[in-house]
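Student: Pasting the sequence and the predicted model now:
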Amino acid sequence: MPGKKPPSSLTTGLSCLIIVVMALITAFILMMTGRDNPIVLVPAKPWKSETPVTSRPPIKASTTQKVPTSATKTEETTRKPRNVCESPECIALAHQLHNWKNPSVDPCEDFYEYSCGKFNEHSLPSSSRLERKDKLMNSMLNKFLAKNETSNSISENSMKLFYRKCKDYYNPKTYRKLVIEKWREVISIFREIGSWPYLDENWDDSELDLNDAFTGLANYGFPFLTFFFLNSAENYTVSVATISMEKVEKLTVTDFKAVLTLSGIVPDEQLLEDDLKLVDELEKDISNLSSEADGEASLSDLQAAVPSIDFERIIRHFINSSKDDETWSKVKENVMVSKIPLFFNQTKNLETILKSTPKRTIANYIMFNFVRILNMHKNTDCLKEVLNDFSFPALRVLVQHYFDRENLQIASELVDNIKGHLINTFENSTWLHPETKKNAIRKVEMMKKIIGYPEEYDAPGALDKMYESLNFSTSDSYFQLDLKNFKFNTQLTLKLTPMASLLIMRESKNLAANAFHLRSRNWLGINIALLDDPFFDSTYPKYAQIAGVGAIIGHEIGHGFDPNGRKRDENGKENDWWTPEDSAEYDRRAQCLIDQYDEFDDPDFGKNLNGSITIGEIVADLIGVDVAWKTYKSLDMSAEPSIIGFENYSLDKLFYQLKALNWCGTGAEYDLEDQLKFVHPTESFRINGIFSNMKSFAETFNCPVGSPMNPEKKCELF
């Protein structure tokens, strides 16, 4: 087969010339067109606001793809930049907005389904936004604790040591051995504390000094003194009340014998059984007198009623201030006594019981019940133990390693803005009388705020001053660390009582994605987990900050005006400051919300809900969304960046969709019986029920009158 004829030199030259000319023409076209517009090789498809996406966009999303020429560089420096938030936090927020919604649903029919209908496709079971954040915070702290690294921080090292010892204690391979060691240490404590018949076969009544026994327990920091206990959580005062041993697991003769035998004590079983029966009878007497408190009394009143117990001496031992009069004077101002029959009944009370009961039975009552309390199963989740006992150090670790502190200032300003719009709401109310308005406004103005984390503990070494007395040693057993920690935390709690803001932060589970309103103080608190994405971020547009956290802030402030909170004044004291007419009108309006919840057709529970139980949260929800909306509408949002995919979308509509994200969930996790016990309404109602009362929502989405989201009858508060 013959081959092809080779090209001539002329043909070759012409071909080369043509190629060169074409290349020059192409280059010239590229240069000229590149001066004004980049060449679009593949048209980009920007997100449309009504179309959900299934994957996260690139951080630097672009509407075009450019040929990499020098002309492109010129275009990038002169073209007006896109005003779109492209931070990782904003991208994650855009992902939720697009992927969780179900655009096939009419927002005027079911806004919850419209905003959250595809949440299950992108979420783990039982994993709402709040639950996700809690898990993430715990995961970050767990990762920090698991690193076997020491630092210069006493509080951090103590926290890590406690965590490691806890892990070792609950290791199945060593658990039994360590439990035996624990009970031997308990018996040693009993010997140190004082008199107990089972530790001395020659024991007699004269050996029991009740106050010595109680101060001995106080020296170890145990607030449960069997006849009474100190509780700092109630109203953030030192509350002297009774402990209900009915809630503590009963132990048998065999159980107590096992504890005693560990220390080489072989008790007489019949005597032990008889003693336990007498202790049970005494416990019943005390329980019968431990009814609901009828008000409060002073420490001096208690001392006069029960002179056999030196309460001041005992409490001073708790705070290690037997010689520190200054600390004691501050704590003493905050001691509150529950006015219960056990203390103040005229015919039979703790004093008469102590006088009429054999000392052997009293001694056994103290020690047997102390064993029962120590036998209460601690949480085997060591991370939760750290969160309970080292809340400040744990919080500081997360703030320093993972938190944007700029968020705190923005949130603080947002609180003030939200408060201002609630004040405007009261001022513009058409039915509140002037005196009621004045009191309501004063309560908002006087409401204090606790935002995220106290600055005084941010400086290096600040927390170490607080924790230097903890005195952990690597040679300590987990039980010994637990004892030291128990004593330290009891003392710390009592010492912080005069500094209520720090105590409130410590007691409020400050690592949870949560906010709170403390009725008894009229204080608002916001934990750092809520001041972080996905709820809040300094890079978010203002409208997203207000919809995400502003509504939560408004909700918590609103608790000051729910059916229970409204009966307390600006200082948190019980004081019904409403005129009779206004009080009656408020109740009528609240009843509208109760009826609405009762009739709400919930996707999980149907029309079987009880608004009387949830009315406090419903009122707070309605106030929260209302003042957040008013705050949003009062600000100029024209310069705020868009969220990716919503560049040409109504901000008013976007506000409501952003608000809905917080309540997107996977559906009911409980049956109806349990749901009816909860004070919070269902997730569906927190969107559909609340939004259906807002005229602004109906106007924003142009919902027809009579549609589910724009009913003719709406419930309004102020």
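Tutor: Cool, got the structure.
Student: From here on, just use CA atoms for contacts and neighbour counts.
Tutor: Fine.
Student: Report how many residues lie close to Leu635.
Tutor: 10 (other C-alpha atoms under 10 Å).
Student: same question but for Asp280, I mixed them up
Tutor: As a burial measure, Asp280 scores 14 neighbours (other C-alpha under 10 Å).
Student: Now do the SS call for it.
Tutor: Put simply, Asp280 is helix when judged by DSSP: H, G, I helix; E, B strand; the rest coil.
Student: State the distance from it to Ile362.
Tutor: As judged by C-alpha to C-alpha, to the nearest Å, Asp280 and Ile362 stand 11 Å apart.
Student: in the longest helix anywhere in the chain, what's buried?
Tutor: Scanning the chain for the helix with the most residues, using DSSP state H, yields helix 9-34. If you call a residue buried by 16 or more other C-alpha atoms under 10 Å, then helix 9-34 has these buried ones: Leu30, Gly34.
Student: Stretch 242-251 too?
Tutor: Neighbour-count burial for stretch 242-251 flags Thr242, Ile243, Met245 (criterion: 16+ other C-alpha under 10 Å).
Student: Quick one: residues in contact with it.
Tutor: For stretch 242-251, the surrounding residues in contact (C-alpha atoms under 8 Å, 6 or more residues apart in numbering) are Phe224, Thr226, Phe227, Phe228, Phe229, Glu283, Ser287, Ser290, Asn369, Arg372, Ile373, Met376.
Student: Work out the gap between stretch 324-338 and the centre of the chain.
Tutor: 29 Å (C-alpha atoms, centre = their mean, to the nearest Å).
Student: and that stretch, how far apart are its ends?
Tutor: 26 Å.
Student: Stretch 218-235 too?
Tutor: Distance between the two ends of stretch 218-235: 22 Å, counting by C-alpha to C-alpha.
Student: May I see the buried residues of stretch 242-251 arranged in JSON lines, with secondary structure and distance to Arg313 as well?
Tutor: Listed next are these as JSON lines, based on DSSP: H, G, I helix; E, B strand; the rest coil; distance: C-alpha to C-alpha, whole Å:
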{"residue": "Thr242", "secondary structure": "coil", "distance to Arg313": "18"}
{"residue": "Ile243", "secondary structure": "coil", "distance to Arg313": "20"}
{"residue": "Met245", "secondary structure": "helix", "distance to Arg313": "24"}
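Student: looking at this, Lys630 is in a helix?
Tutor: Yes - membership of Lys630 in a helix is supported by three-state DSSP.
Student: Second structure for comparison follows:
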Amino acid sequence: MSVKLQNLNWRDKTVNPCDNFYKASCGNYIELEITDGTRNTKKGKVIKRLIKEILVKNHETESKSENTMKQLYWKCEDLKNKTVKMLSNLAKLGHYNFGLYKLTKRQGWDMVLETDYEGVQHSGEQKMFQIISAILEANQIKFNESSIHEDLRNVHEFYEELKVNSSGWNKLAKIAPNIQFETILKNLLHPKNGNWTMLRPKILNAEAVFEKFSLNRTNTNGTLSKILANYLVLRFIKNSYSSISYTATVASNRACDDLVIHNLPRATLRAFVQHHFDRENLKIVSEMLEKTRHTYLEIIGNTTWLSEEGKKRASLKIEKIKKLVGYPDEYNKKGALDETFETLDTKKTDSFYTLMKKIKKYRAEILMDFIAFNKTLDPNKELFTVNAFYSAALNQLSIMVPFIDEPNMDSSYPVYAKYAVTGDILGHEMGHSMDTLGIQWNEFGEYERWMPEEDEKKYKKRIQCLRDQYEHYDDPDFGKHLDSSKVINEIIADRHGIDAAIQTYRSLKLQNEPKIIGFENESPEKMMFRILALVRRMGITVLLDPRIH
């Protein structure tokens, strides 16, 4: 119904489609659409409202993950009236972090241990002063304002010195022999599934781990010790910042639903799928992806400029692309995702701060599991992004649950409508495997310039031709203002996506497809272009509309 209404109402019959196809298809979008943003932006807002409804709704559930979501939400809301009490207990609660260090995931399934020196600097002196003052006042500790400002400036100078020093993981034992890095990391392993033997080789050398401190001024050992101690205290406060509220305003302005979505992404995904998602879409999109893959292999096979070796390597890369449609297949089993929460031991008496501390430890466990076992659901990814992604370092195409839901996708849509939106995106993301960056990574997600030298020369020539074509195009709305050097990979993916979607649909050779009311005389292929124009125009009109700027 939404596809029918949008195609009927947003078209502009006064415009000849041969002159401006976009305006002919959806020129009245701005006049009739009162909500700002693209359809994906709007979908994100809808999902957020649905998640908040789950959080505030008073209903019984046996799901541990959903109960944890609710507990975190209401602890966050309750905190808005308990700021001073929480600050006075901060020193007793402790914090689970690495002080100067942090775990960071890199491309693929690798991680590094590196210094986390940015945090204090980015907080700003005045904000840190306000936080420290609030904590001291809540604990009835007298303090000197000028002394705090001086300490903050000393820490800032220390930060500037710290960030120019570097070394790697292999030097850590020599640099700081008293810090048991391996013991700390082993304590973060999943109690049931953790495997240090598999994880250890994936911890890469990290930059920015301090090796020496010369500082640009003379310091006694006592002064340097004080600066380092202050730095660690500020790191403690900064790492706790998302979990504390140093003023009532900070607490009242905190969006508790956003906090739940960000800190418990897998639980939030499960709740949305359980309450609002049509799982039939997963099967449909997975099959569409495989058909699109087959089309790509045919296109490569029919290419006239690639050598046989080039075709072989390009085909192998497409064949080996891993797929994540919504979420891993193992989560289809009832209770499977909830099982991942078995190590998150929460109590009703937990404060908001304590609950956040436990959740951070739990997230570290699943991150290390993801890296050790090469799992597909990256815990660092925003699972509620209304989009799809291709990762060259994994050679993996991921299409997120919110994108394969209405209005982009529904099991009841005609096949041409499915390929016009979802099929185009599948083709687009798969196309990134062959863009100027994608061809630098092989089928295993390893850095390799696999294209034969002569083929690569021809490839670059064709890319330049494509750039020239777009830069010389006089767009009806934007004119000749495109710098293709900044968007060439998106242009490549767009061209691949449309071609693959059309060719895949044609290969199905469907007959008697359902017609959209008002467009009974239009062919399915023409409707594909109309729907695709409608979807893309929504983004373009946001840029053009003066009311939105």
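Tutor: That came through, no problem. As the structure is a computational prediction, the values presented were derived from the model and not from experiment.
Student: tm score of chain vs chain?
Tutor: Here the TM-score for the pair of chains, by TM-score structural alignment, normalised by the length of structure 2, is 0.88; 529 aligned residues with a C-alpha RMSD of 2.9 Å.
Student: sorry, back to before: other SSEs contacting the longest helix of structure 1?
Tutor: helix 70-78 (3 or more C-alpha pairs under 8 Å, 6 or more residues apart in numbering; DSSP states H and E).
Student: mind listing the strands for structure 2?
Tutor: Counting by DSSP state E, one finds strands in structure 2 at the ranges 101-105, 111-115, 203-204, 322-326, 388-391, 396-400.
Student: The first one packs against which elements?
Tutor: By that I understand strand 101-105 of structure 2. Partner elements for strand 101-105 of structure 2 (3+ C-alpha pairs under 8 Å, 6+ apart): strand 111-115.
Student: which bit of structure 1 covers the strand it packs on?
Tutor: Aligned by TM-score structural alignment, strand 111-115 of structure 2 falls on residues 238-242 of structure 1.
Student: The aligned partner of Lys42 of structure 2 in structure 1: neighbour count?
Tutor: Superposed on structure 1 with TM-score structural alignment, Lys42 of structure 2 falls opposite Arg132. A count of neighbours around Arg132 of structure 1, defined by other C-alpha under 10 Å, yields 16.
Student: Can you name the residues that contact Arg132 of structure 1?
Tutor: Arg132 of structure 1 sits next to no residue when contact means C-alpha under 8 Å, 6+ apart.
Student: mind listing what the equivalent of Ile502 of structure 2 over in structure 1 touches?
Tutor: Using TM-score structural alignment, the partner of Ile502 of structure 2 in structure 1 is Trp629. By C-alpha under 8 Å, 6+ apart, the residues touching Trp629 of structure 1 are Ala547.
Student: let's see it at 6 Å
Tutor: For Trp629 of structure 1, the contact set (C-alpha atoms under 6 Å, 6 or more residues apart in numbering) is empty.
Student: swap in Lys418 of structure 2?
Tutor: Lys418 of structure 2 neighbours (C-alpha under 6 Å, 6+ apart): none.
Student: Could you check how far it is from Asn281 of structure 2?
Tutor: As judged by C-alpha to C-alpha, Lys418 of structure 2 and Asn281 of structure 2 stand 10 Å apart.
Student: Now do the helices in the stretch 1-150 of structure 2.
Tutor: Secondary structure of the stretch 1-150 of structure 2, counting by DSSP state H, counting those that start in this stretch: helices at 2-10, 21-26, 29-32, 39-56, 64-78, 83-88, 90-93, 118-123, 125-138, 145-162.
Student: Mind putting those into CSV with distance to Ile366 of structure 2?
Tutor: As requested, the helices of the stretch 1-150 of structure 2 are exported to CSV (distance: least, C-alpha to C-alpha, whole Å):
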stretch, distance to Ile366 of structure 2
helix 2-10, 39
helix 21-26, 45
helix 29-32, 44
helix 39-56, 23
helix 64-78, 14
helix 83-88, 28
helix 90-93, 23
helix 118-123, 23
helix 125-138, 31
helix 145-162, 30
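Student: most tightly surrounded among those helices?
Tutor: helix 21-26 (a mean of 23; mean count of other C-alpha atoms under 10 Å).
Student: In structure 1, what range does that one match?
Tutor: The aligned range for helix 21-26 of structure 2 is 111-116, by TM-score structural alignment.
Student: ok, average deviation of the matching stretch from structure 2?
Tutor: Mean deviation of stretch 111-116 of structure 1 from its aligned counterpart in structure 2 after superposition (mean C-alpha distance after the TM-score superposition for structure 1): 1.5 Å.
Student: Contacts for that stretch next, please.
Tutor: For stretch 111-116 of structure 1, using C-alpha under 6 Å, 6+ apart, the contacting residues are Trp100, Lys101, Asn102, Pro103, Val105, Pro107, Cys664, Ser684, Ile687, Asn688.
Student: What does Thr430 of structure 1 correspond to in structure 2?
Tutor: Using TM-score structural alignment, Thr430 of structure 1 sits opposite Thr304 in structure 2.
Student: cool, Leu483 of structure 1 as well?
Tutor: By TM-score structural alignment, Leu483 of structure 1 lines up with Lys357 in structure 2.
Student: quick one: that match from Gln180 of structure 2, how far?
Tutor: From Lys357 of structure 2 to Gln180 of structure 2 the distance is 21 Å (C-alpha to C-alpha).
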